[in-house]
Every structure is written in structure tokens, then in C-alpha cells.
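Colleague: need coordinates for the following:
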Amino acid sequence: MTIAFPAGPPDPARAHSLDDLVGCLRGLKLWAGDPSFETITRRINTRWRAAGRPADELARRGTVVDCFKVGRRRVNAELMVAVVQALHDYPDYLTRWRQALRDGRVGAGAAARVRVLDRLPDDLAGFAGRRDELDRLAEPRAVVTVITGMPGVGKTALAVRAGHRLAADGRFDVTLFADLRGFHPTLPPVEPVQLHGELRRRLADRRALLVLDDAASLRQVHPLLPTAPGSLTLVTSRRRLDAPVVELEPLPAEEAQRLLARAVPGVPVGADPAAHRRIARCCGHLPLALALAAGQIAGRAGWTVTDHADRLEEGEARLALDEGIETALHPSYRTLPPQSQALLRRLALHPGPEFGPDAAAALLGTDPGSAARHLRRLAAEHLVQRRPHDRFALHVLVRAYAARRGHDEDRPADRALARQRLYELTGPGPRECG
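Modeller: Predicted coordinates:
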């Protein structure tokens, strides 16, 4: 199995809008160990005082927080660069941020700008495992293979690793990569017409390896497929598309624990030898969450792994609701029909590890047939996990996200009524709910 830990800070050159750039800044904060806004403000002002800036021009915590807010038409470029410098003081990296802030790519019309890369993204140095999946992708049985799984499970990292291995044997004349933005947090999905002409020109009857990342549907994919014999396309999508698939699951517990330990080898374990296992459990063994945790561990000098495990267990949902996780999950949630959204929120109220259509119907206040259809929709989006015998489960991080949405969107009286209906279905006995 695989986890891809970030080999470096987020690249602002990939931003297509101001919201994208803010997303990079949020990612940099997590990569740098998630320091508090007070700490960032203090670092900025220490540098500015040393440069002779007067007291009335120093940064305030509130203006620093504003740098991390999406939905803005303009930003304070000087302050944003100062925030970046407080998080990662590296000259070349700061230059990339200054260029991104000047670049028209973060202005209007970003949705219309789509690029086809003539090379794959760099392979992540921290990638490991997923041997069975890589073996299947090395000898694909179809000209199109879809890598699917829940948000944050490592689909793109696997596609890139498999693509580099396939390209290395020289069987392809050209290798291309395109991001279809199927679940981008701020930009719309790419329309095939935006890429069709450029792909046709570059493919031109050549044997091609094409990697299409983050597809929302086969409608996006079909017009873009190469037609030359010997060509191969890898697609990543969080949806189960009607094509041969390689399905990714969260990491096994022991593998998640080992890989987390490898990611932070210089950090002392502390008093609890099971600290890595506890953190992996808090992360639900999800690669994205483990990567965020590793960044936080590496960024806090003097903390042991036990300290981090204690912190997460004091407020386990905190990691789940870190913006890196919430940003990954929310694009899937917002595409759901209202009743499917409501069911996902209500499922966070279920006390058991698994549930079926009867329990879902009680929580939603509908009939089991309708509830089953919504469960299938949620499973198709990888927001619930299928179990044998028409049973389903919520990943721990999806449960925390759904609970947060429920508190934000549902009236307390409606949540109480849903609990009451579930109680009436199951009774007060010890048997498992629904």
C-alpha cells in the first residue's frame, strides 16, 4: 500500500486563481507544521522591526488571518509574501510566490485556461508500496483504466508513479498529462472542447500514454482518448466510472503506522511506544491525513510523537476538519442531490460502525427503498464504504466532516427527531443499529 508524503511545499505556480493561491498558502501552513496565526504574526513583525518598520505599520493577527480567506478579489501581496517567508524562508520559493502574485493566471478568466503537459508531474520521493495496484497497471487489460477511491486516498500519486514506470520502457512516442478539474474546489470541470484540439495535434497517430487526472465523468474522458494502436490512458476519479478500475482503499493499520514513522524519522517517540499507531488511527489511515499529520509533526521542534498523539486525541475531529481534509471532501458533497447531502449529514448521528437501508431511512425520514438509492449514490462518490450484505460504513474523517456539516446546516430539532426515529427502529436493547 502507498502513502505519498509531501516532498516539498505547495507550488504557487500551479495556481489559476486567487482562491487557488490562498489554497496554496493554507497548504504551506500545514506543511510548515500548522503554526498558529499568532506565531506567524510574531515572525513577520520580528523581521519587519529588524528592517526598521514603524510600530503603526506592523502586521496584525486579523490581517494575517485575512490572507487565508477565499472569495477575495484582491490580496495584500506584500503581506502574503511576508506570511510565506514566515513559513518557508527560501529565496527561490519566495520568488515563485512573487511571480504568481504578479501573474495574470490568478486573475479573471482562469477557468478558460487549461494546459496539457508534455510530461508527467514529478514522482513523489515518499511514494512506497501499492505493489498489487502497480502490477495491475503495468500490464493493463484495457486501453483505459480508471484509478478510483475516496478523496485523499492517493489516486493521483499512484497514477503518476505508474505512468513513470510505463513511460520508462520506451513503448510510447509521447506522454501527456492533463488535470480535468472534476472536483476542483474553486474552478469548474474542464470541458472536453477545451483540450480536444491541442490533444489531437500532439497525439497525431502517435502511440501515447495519456494521464487524465480528476475526471468527473466519462463524458469528459471519451473525446480525449488517443486512437493510435498501442496507446494507453490512465484516469483518476473519485467516482466509479463505467470502465475497468483499480480501486484504492485507506492504508492497512500497520502500513499506515510504519509509513508515518518513516516520514518523521528524527522525531523522538516519547513516553508511548504506540504513539505512531494512535496518530494513524486518528487519521483513519488515509494518506492525505497522514501527510498532513507528518507535516505537523516535522514542524514542531521539541515535540515528541506522543505529544502529537495526545493533542489529536484530545480533539480527534480537529485533524478531520483541518482545511486540507475539508477542502478534499467538500467538492464531492456539493455535487450531491439535497436528499443525499442530508443523508450523509444524518449518518454521522448513527452510533454503530455499520448501517443498512433501514437505519438510513429512519435517519432521513423516508422509506428504505429511497434510502438505499441515496446510499448507492454516496457509495458511488466514495463518501460511504460498501460492506457485505447490503451494509455500509463511514470513514472516520468523512464522519467528522458530515457531523460538522450537520451542525452547520441542520436544525437541532431535526437532528433530535432523526435520533428519535433511529431509536424507535432499534429499541433500547444492545443489538447493533440498522
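Colleague: when you work out contacts or count neighbours from here on, use the C-alpha atoms and nothing else.
Modeller: OK.
Colleague: and stretch 383-397, which residues are buried?
Modeller: Buried positions in stretch 383-397, judged by neighbour count with 16 or more other CA atoms under 10 Å: 383, 384, 385, 386, 392, 393, 394, 395, 396, 397.
Colleague: pull up the distance across that stretch, start to finish.
Modeller: Terminal residues of stretch 383-397 are spaced 10 Å apart (CA to CA, to the nearest Å).
Colleague: let's compare: structure for the following, please.
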Amino acid sequence: MRADTGGGAGSPDAEAVAEPGPIRFQVLGPVRVWRGARELDLGFPQQRALLALLLAHAGRTVSTGEILDALWGDRPPASAPHVVRRYVAALRRLLEPGLPPRAPGRRLPRRTGGHLLVAETDEADLLRFRELTRQGKRAAATGRAGTAARRFTRALEEWHGPLAMGIPEHVRAHVRFTAVQRELLDTARLAADAALLSGHAGQVLPALRHAAAHEPLDEPLHARLVLALAACGLQAEALATYEDIRRRLAADLSLTPGPELTAAHARVLRQEVRGAAPRPLSDPGHFAGRQAESERLSDLARDRGAVLVGGMPGVGKTALAVRFAQQAAPRFPDGRLQVHLRGSEPGRPAVEPLDALRELLTALGVPARRMPDGVTARAGLYRTLLAERRALVVLDDALDTEQVRPLLPAAPGCLTLVTSRNALPGLVAAGARPLRVEPPSAEDAHAILARRIGPGRIAAEPTAADEILTRCGRLPLALTLVAARAIGHPHVPLAALAAELRAAHGGLDALSALRPALLASYHRLPDDSARFFRLLSRHPGPHLTATTTAALTGIPARRTRLLLGHLAESHLLAEPEPGRYTLHDLLRALATELSAEPSPA
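Modeller: Coordinates of the predicted model:
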């Protein structure tokens, strides 16, 4: 281990041969600097902290007194000013490797009584963040809420994690970093206000979730997150978010929610939160992998019409469809409509076609006084309005063909993406092209987990991460639940989370929030199919056929084939080859739990 004697990072000779390229500074997250594609070694923690402090001041001179206070507190050693000069000299050589000795340089020019880091707006994340925030404020001040929301959202995309990570904690607590953190949160609130006003809450949802995760007790921020979730049609998540912060306020501060958060909660309960159009139903901000499925969906969507995206509960159907809809938006200049049909939502009835059509027509600008009565009249007006348009319609979580059929545009320029846990053979027979989504590959599942909790935690505990992937059966919803625990408890090692899954012995106890999603599909089965599903827990192997399953259950082979087919249509079984079926590990766990109940539902 080298001692911190005030020396710099790397020798000038070594840095002099560094590859050329533009320089980039990051402080809105881990403190990092790149020259071209190469990341620079920033040296000792205090030297890195000095650079972070200069970056946080973003083009303003930092007095020597403030630097000493930030690095050493109120009792700096007598040698501290000399050490600071050494740090500055080392950083100057690092940032400008060809600089002659004692030359002032461009990046860290000498200033009386202090030091200054010079960077252009496109070189430093904090400067880009501030410029985009300024643009957003100008747009908001002139009534352009949609433009403001986009600028604020782009600004928040510069935020990559806890501010100034990688420097000593006592330095990160300095007032300068606290001020930058306030700027981030202020912009997050402005972004939410502009997005809610313009009806584009889904656009800002990833940034709001990110900000709320870093400020778990900020009531104004969480109030906006609750409203944005509700505006995106995520009522249950909005209420759960309110309940989470209510519990934290009580446990950590012995407080009850204040007026702003309480008012947001009340508006959600009264269903007063509405977007200007049918909202995005999920946020694929952490979408990763799925290259093969995305390419296949693109091929199927080329001829417009309808595409049915099917698969088992929690496999990522909606995320795939919404991500494709976002990427394909330029091909559909007349808009994108989305409606959640609640075909498998626990405890709530599926949306009736009449109500879905009202939501779609409202999004197309039809006022309530001109809303036709009856499904036929509304469907006729809906198709007339879309007749000459190129629009993309996402019908998420469909129950059956009868629910979907009135919602299909007749226009040749429109594309409809339907997601469902059911096979919808009637829709396929009518011309919809099916795409079955399977659990992701090990590589894609790894990418999903890394995008949610950060590649650093994965790299630090690769064995635990691999066990989490295995015990979650690579199911995206299960991985999301584990990731939520990891994000909410950043100091809990992944090994402890893997141990929780291991202790469940293949059951769902460690993934209890997943159980309702799986049960929703099970409860829609006819009685004979439900009983057959429970019996499958007895099958010891990974593959099922009609012959082996009939022998195990005592049900005649012909009837067994029909039951296997029905479970496959409900996406509770996969059929990778004709007549050969597989049962996902988490569905097997559900079947085992249900078979152990005295009176299965």
C-alpha cells in the first residue's frame, strides 16, 4: 500500500503518451474522468476529492480556505496548504500530460487565494445538467410544458448515482455537495410538474424513481412520484409508494405525511389524476438485452396490423412492447396510444371494451359531451378518427379476443401491439402475428439485474449474483423484486439476499410479491385445468409429455394432451417442441404450494 505523501497520480512520462481524445468529467455519480475512451487514474482519495470539489463549483474559483475545510475539517495540519499545491500540480499533469514543468496550463490556471478547474459545457456532466435545466426553465416560463419536461428529463439523465461517489464521506458532506444535491432534487420536481402538466408523466418516471431512491424522506419529491405513477395508470404502485414513505417517516422521524404528500394520496384515491392521453403502463427504463426478441418484433411489425406479444406472468411482455413502441415512435408520427386492459390484475375486473374505447377516444381529443353511447358507436368513431393516420396502439394485459377486437384500428397505417398471458387464438386466427416471450438468457438476465442495482455490486459479488439469477429462474419480475430490496438496502450484501432465496427451498416465500401475479393466471383456469396444474408439482423432471404426465396423474392420455395444451395457451407451461412441455421453476413452486393446501382454490 502506498502512503499519501501528497504526490500525484501516475508519472508525467506515462501520462504523456496517453491516447488523445476529448476529456470528460463526471461528478453526478462516481467521480471519474476520461480522455477519449480511456479512464484516468485520479490518484489518492483526497486528490480525487479535491477534483470533485472543483467540479462541484463548476467554473468558479474555490478558495484555499474552503478546500482545507472540505478536505480536513476545522483542524487541518500545518502542511495542508503545501499538500493541496501538490495535489493541484499532480492533477494539472494528469489533465494536460504534455504541459511543461511550472507552466500554468489551461485546465487548472493559477488563481490568487484559490484554485479553478476550467471545463466546457460538453465536457462536464454538472455543466450539461445546469444548461439543460436552464433551457427547461425558459420553456416552462413561456408555457411550453412538454418541451420543459423533455429538457429537465435530459438534464436528469446526467445523474448516474450518489453524488461524488469514491471520495471520503466527510468531504461528500461538505456544503458544496449538499447544494448540488438540492439542484438535482429541484430539477426532478420541476420535471415532474412539467410532465404532469403536459400529460407526459411516463417520460419523467425513471428520473423520479431514481431521485426518490436517493432521497427516501423527501416528501415533495415523493408526492410528485405518487402523482406521476397514477398519471401513468400505475395506481397500485402509486398507493404503495405513498405507504412506503409514510412508514419511513413514522419509523425514522416519528412524523406523519405533510399536506403536499397527503393531498397527492387523496387525489390518487379519488382517481383525479389523469394524463392528457392513455399513459405508458410501465417504465422500461431498466430494459436490457432482448436483442433477438426486439428484432423479431420489428420483423413482425413491419406490415403494421396487429402483433400479439405473449408469455408467462412476469416474463417482460409489457417492457418489450413499450420499449419497441418508444423506439418505433418516428414511424408513427400521428401518435402512440396505450391502454391497460387489466386482463390479469389481481383483485380487479378486466376493463370493459366500452371503457377502453372512452379512454382511447379521449386521448384522440373527443370531449365527453361528444362521446357516443355503446361499443359499436364508439368503435366506429375510433376507427374513423384513425382511418387516415399512422398511429401505434399498445393494448396491454388483454384478457381475451372479445375484449381486444373492438379496440383494433382498421387503418392500414396503424400498428397494434397486444400483450397477454393468454394465447388469444381468435385474435391470431383473425390475422394477428404471435410472438412468445420466454425468460431471458443468462446473459440478458445478468444485464437486467446489473442495470437495476449497478454493475459495481454485481462485480463485487459475482457468485451471489449468479445464485440470485438461478433462484429467480431468470424471470424479470422476480429479478426486479430482488433488485428493489437491494436498492432499498444498499448496505445489505447480495450474498444475504441470495441466502434468503436459498432458505425458501425453491418456494415463493422470499418473493412473496410475485405470488399474486402468478395466482392471477391460475385463478382464471377452469376447475379441471387448475387441478391438473396442481398435480404437475409431482412431476420430477424438467420436461413433460402427455404419456409421462398421464401415468403420473392417472388422467387418460387424450385428456392429458388437452389439459397440457390449455395450460400452454394460458402460458403456465412452455411448449418448446410439439408435444414436449416445460414448467418454469417459479410456477412449479406455485403448483407445489397450491397442492399442499387443504382446499385448493
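Colleague: fetch the TM-score of the aligned pair.
Modeller: Once superposed, the chains reach a TM-score of 0.70 (TM-score structural alignment, normalised by the length of structure 1), with 348 aligned residues with a CA RMSD of 3.5 Å.
Colleague: tell me where the stretch 301-434 of structure 1 has helices.
Modeller: Under the criterion DSSP state H, counting those that start in this stretch, helices of the stretch 301-434 of structure 1 are mapped to 305-314, 317-320, 323-334, 338-347, 357-364, 368-380, 396-409, 412-426.
Colleague: pretty sure residue 211 of structure 1 is touching residue 231, no?
Modeller: No: the pair residue 211 of structure 1 / residue 231 is not scored as a contact, 11.2 Å apart, by CA atoms under 8 Å.
Colleague: looking at the two, which is more packed in?
Modeller: Using other CA atoms under 10 Å as the criterion, residue 211 of structure 1 and residue 231 rank with residue 211 on top: 27 against 22.
Colleague: which residue lines up with that one in structure 2?
Modeller: Mapped onto structure 2 by TM-score structural alignment, residue 211 of structure 1 lines up with residue 394.
Colleague: mind listing the helices for the stretch 201-350 of structure 2?
Modeller: Along the stretch 201-350 of structure 2, counting by DSSP H, counting those that start in this stretch, helices occupy 201-214, 219-231, 235-248, 259-269, 291-301, 317-327.
Colleague: next, count neighbours for residue 307 of structure 1.
Modeller: Other residues near residue 307 of structure 1 come to 16 when the count uses other CA under 10 Å.
Colleague: let me fix that: residue 12 of structure 2
Modeller: By the criterion of other CA under 10 Å, residue 12 of structure 2 has 20 neighbours.
Colleague: how near is it to residue 479 of structure 2?
Modeller: For residue 12 of structure 2, the distance to residue 479 of structure 2 equals 46 Å [CA to CA].
Colleague: now residue 147 of structure 2
Modeller: As judged by CA to CA, residue 147 of structure 2 and residue 479 of structure 2 stand 34 Å apart.
Colleague: can you check residue 177 of structure 2 too?
Modeller: To residue 479 of structure 2, residue 177 of structure 2 is 33 Å away according to CA to CA.
Colleague: next one: residue 358 of structure 2
Modeller: Using CA to CA, residue 358 of structure 2 is found at 35 Å from residue 479 of structure 2.
Colleague: so what corresponds to residue 378 of structure 1 in structure 2?
Modeller: Structural alignment (TM-score structural alignment) places residue 378 of structure 1 against residue 567 in structure 2.
Colleague: and what of residue 356 of structure 1?
Modeller: Aligned partner of residue 356 of structure 1 by TM-score structural alignment: residue 545.
Colleague: surely its match touches residue 577?
Modeller: No: the pair residue 545 of structure 2 / residue 577 is not scored as a contact, 10.4 Å apart, by CA under 8 Å.
Colleague: one step back: pick out whichever of residue 147 and residue 479 of structure 2 has more residues nearby.
Modeller: residue 479 (22 against 19).
Colleague: my guess is the more buried one contacts residue 449. True?
Modeller: Yes: counting by CA under 8 Å, residue 449 is a contact partner of residue 479 of structure 2 at 6.4 Å.
Colleague: what touches both of those two?
Modeller: The contact sets of residue 479 of structure 2 and residue 449 do not overlap (CA atoms under 8 Å, 6 or more residues apart in numbering).
Colleague: if we can go back for a sec, and among the helices of the stretch 201-350 of structure 2, the most buried is which?
Modeller: Neighbour counts (mean count of other CA atoms under 10 Å) averaged over each of these peak at helix 219-231, with a mean of 26.
Colleague: that one - contacts with which helices or strands?
Modeller: helix 175-198, helix 201-214, helix 235-248, helix 259-269 (3 or more CA pairs under 8 Å, 6 or more residues apart in numbering; DSSP states H and E).
Colleague: how far does that helix sit from its chain's centre?
Modeller: 16 Å (CA atoms, centre = their mean, to the nearest Å).
Colleague: what's it in contact with?
Modeller: Contacts to helix 219-231 of structure 2, defined as CA under 8 Å, 6+ apart, come from residues 185, 188-189, 192-193, 196, 199, 201-202, 205, 208-209, 211-212, 216, 235, 237-239, 241-242, 245, 257-258, 260-262, 264-265, 268, 273-275, 279.
Colleague: re the thing from before, turn the helices and strands packed on helix 219-231 of structure 2 into JSON lines, including distance to residue 469 of structure 2.
Modeller: As requested, these are arranged in JSON lines below (distance: least, CA to CA, whole Å):
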{"stretch": "helix 175-198", "distance to residue 469 of structure 2": "32"}
{"stretch": "helix 201-214", "distance to residue 469 of structure 2": "23"}
{"stretch": "helix 235-248", "distance to residue 469 of structure 2": "24"}
{"stretch": "helix 259-269", "distance to residue 469 of structure 2": "35"}
